[in-house]
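Trainee: can you look at this prediction? I've put the sequence above it.
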Amino acid sequence: MTEGKIVKALSGFYYVLNEAGLVQCRGRGVFRKNKVTPLVGDYVIFQAENDKEGYIMEVKPRKNELIRPPIANTDQAILVFSASEPEFSTMLLDRFLVIVESSGILPLICVTKADLLSSEKRSEINGYLQDYRTIGYEVILLSSKTEEGVDQLRPFLTGKTSVFAGQSGVGKSSLLNALNPELELKTDEISSHLGRGKHTTRHVELIAVGGGLVADTPGFSSLEFTEIEAEDLAEAFPEMSKVSEDCKFRGCLHVNEPKCAVKTAVENGEIPPYRYEHYLQFIQEIKERKPRY
């Protein structure tokens, strides 16, 4: 038996890369029985019937995983958002950041379509991006069309497995094409009727880009906090987690509790008010979530 890494999953087949090349594998029935689904990025043990086909026998322990997009063992999540068409949304960005932070994956924020910005709009977007830089996030404003900022992204890819994730139509495939024109990934225009992009990526696949592996994933428009508990949410907001140590009450949720250091930091302008508003909305969403059985 041989060890390899799943680099593509499509129609029930798993394409495993090892030293000898790429082998098309199926998962054994034991995975269905144990409710273990192999994911792109998994390191696996497989048994090959020949040099082209085989069966996955074992999935090695994961250091992390995401549900949507379904991928494991990523070093970083490159969150791709557009400055325009569709409009930049701090709410949606914070939603993605919470999912990534809670999964223990390092996020990097990329805002595309800088070429569409007026000087006034660019100033507004830069104001938001500076907030995220102050929190401690790496942030790059770029354009796949003019290649502004693209070279800033390249060093982050070298030697790492990265997942590209973001709302539909923000230009993930265009950005990957700008990083490596040989990919020729399919792109689509924004639907003027729906105001969002059409899905151009149909499956998760790891591809070689910039000296590393990058997952191009299907775009999606919503995320639910299915795996996060209310008491853990503040940990996914680094600026809140930092000051929460000074809250009077242990287990403070930073909502109605007295002498809350997080609320004081918001009032003093140390935490952006919109970040705190998003936190309150997310915690309410978690509290109203239907219990899992």
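Mentor: Yes, it's here.
Trainee: hey, let's count contacts and neighbours off CA atoms from now on
Mentor: Noted.
Trainee: at which residues are the strands of the stretch 1-150 of the chain located?
Mentor: 2-10, 13-18, 21-27, 43-48, 53-59, 65-66, 71-72, 76-82, 106-112, 138-141 (DSSP state E, counting those that start in this stretch).
Trainee: also this one, for the comparison:
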Amino acid sequence: MPEGKIIKALAGFYYVLSGDETIQCRGRGVFRKNKVTPLVGDEVVFQAESNTEGYILEVKDRKNELIRPPIANVDQAILVFSAVEPGFSTSLLDRFLVLVEFNHIKPIICITKIDLTNEEEYEEIQQYASDYRKAGYDVLLTSSETEEGVKDLMPYLEGEISVFAGQSGVGKSSLLNVLRPDLELKTNDISSHLGRGKHTTRHVELIEVGKGLVADTPGFSSLEFTDIELEDLNYCFPEIQEKSEECKFRGCLHMAEPKCAVKDASENGEIPSYRYEHYKNFLQEIKDRKPRY
């Protein structure tokens, strides 16, 4: 049986890339019975009589999957955040980073619209970029308008399946339009009333950019820590995980425990105070989560 990768899901059809051909497929009823929904990025086994009449027979094991956006087997996430319009939010970025880290996906931080910043705003963004680089993250400062820094993304995309993710209106589609002008993806200005952009991407699709595959996604409407447990959170903050090895007690949650190296590092500036505050807030959020039955 032939095999391939789902590169687009739309209106009940799955478009499977196999070799140089794309075959339009439907899912067999067995998926509904087994509660398996094929996702973009899935490696599948299919049968087809023509390029428009195929059926997916099997979805192979996934190395990871995201619910919003619905995509599987992602290598890395380009987390797109604007410097302004909408304003840069470290809390929202850290929430994205936790979810990406938890799913064993490499995050790359891409801060857009730097051409719109004034001197003070630009210096603040530079400081945040420095903080996240010290934590071990790759950070790119870009402008789709001037194209500054955008081409620096290309080496990261080569040979990888990447998802572009971030809140609406930050310029994900604009970035992709610079990387591949022929795409002509729709973009929207920020609503002055709502202070955020409308979703301009309606479905998930893997598209070729350079020598990699990139997913432009409809964005995230929810960012809840539904599957993350208290002991997992430590591993989703690289600098906290590294420093926790110096804590006196094994299993330290870095809240009220004595001789906590993480608390000390936050107090003396080794770990940015806002990162530690977000860690504590997220930990409390997980503690307050209603149990699932």
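Mentor: Here it is on my side, so go on. Given the structure is predicted, the values throughout are model-derived calculations rather than measurements.
Trainee: adding mean neighbour count and distance to residue 244 of the first structure, write the strands of the stretch 1-150 of the first structure out as TSV.
Mentor: Compiled in TSV, the strands of the stretch 1-150 of the first structure are given as follows (neighbours: other Cα atoms under 10 Å; distance: least, Cα to Cα, whole Å):
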stretch	mean neighbour count	distance to residue 244 of the first structure
strand 2-10	20	40
strand 13-18	21	44
strand 21-27	19	45
strand 43-48	20	37
strand 53-59	20	38
strand 65-66	19	27
strand 71-72	24	30
strand 76-82	24	26
strand 106-112	22	21
strand 138-141	19	23
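Trainee: let me have those strands in JSON lines, extended by distance to residue 174 of the first structure.
Mentor: JSON lines is the format used below for those (distance: least, Cα to Cα, whole Å):
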{"stretch": "strand 2-10", "distance to residue 174 of the first structure": "20"}
{"stretch": "strand 13-18", "distance to residue 174 of the first structure": "25"}
{"stretch": "strand 21-27", "distance to residue 174 of the first structure": "26"}
{"stretch": "strand 43-48", "distance to residue 174 of the first structure": "29"}
{"stretch": "strand 53-59", "distance to residue 174 of the first structure": "33"}
{"stretch": "strand 65-66", "distance to residue 174 of the first structure": "23"}
{"stretch": "strand 71-72", "distance to residue 174 of the first structure": "21"}
{"stretch": "strand 76-82", "distance to residue 174 of the first structure": "11"}
{"stretch": "strand 106-112", "distance to residue 174 of the first structure": "10"}
{"stretch": "strand 138-141", "distance to residue 174 of the first structure": "15"}
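Trainee: who wins for proximity to residue 249 of the first structure among these?
Mentor: With Cα to Cα, the closest approach to residue 249 of the first structure among these belongs to strand 106-112: 29.3 Å.
Trainee: check the offset of the closest one from the chain's centre.
Mentor: 9 Å (Cα atoms, centre = their mean, to the nearest Å).
Trainee: likewise for stretch 134-153 of the second structure?
Mentor: Counting by Cα atoms, centre = their mean, stretch 134-153 of the second structure comes out at 16 Å from the chain centroid.
Trainee: same question, stretch 85-105 of the second structure
Mentor: Between the centre of stretch 85-105 of the second structure and the centre of its chain there are 8 Å (Cα atoms, centre = their mean).
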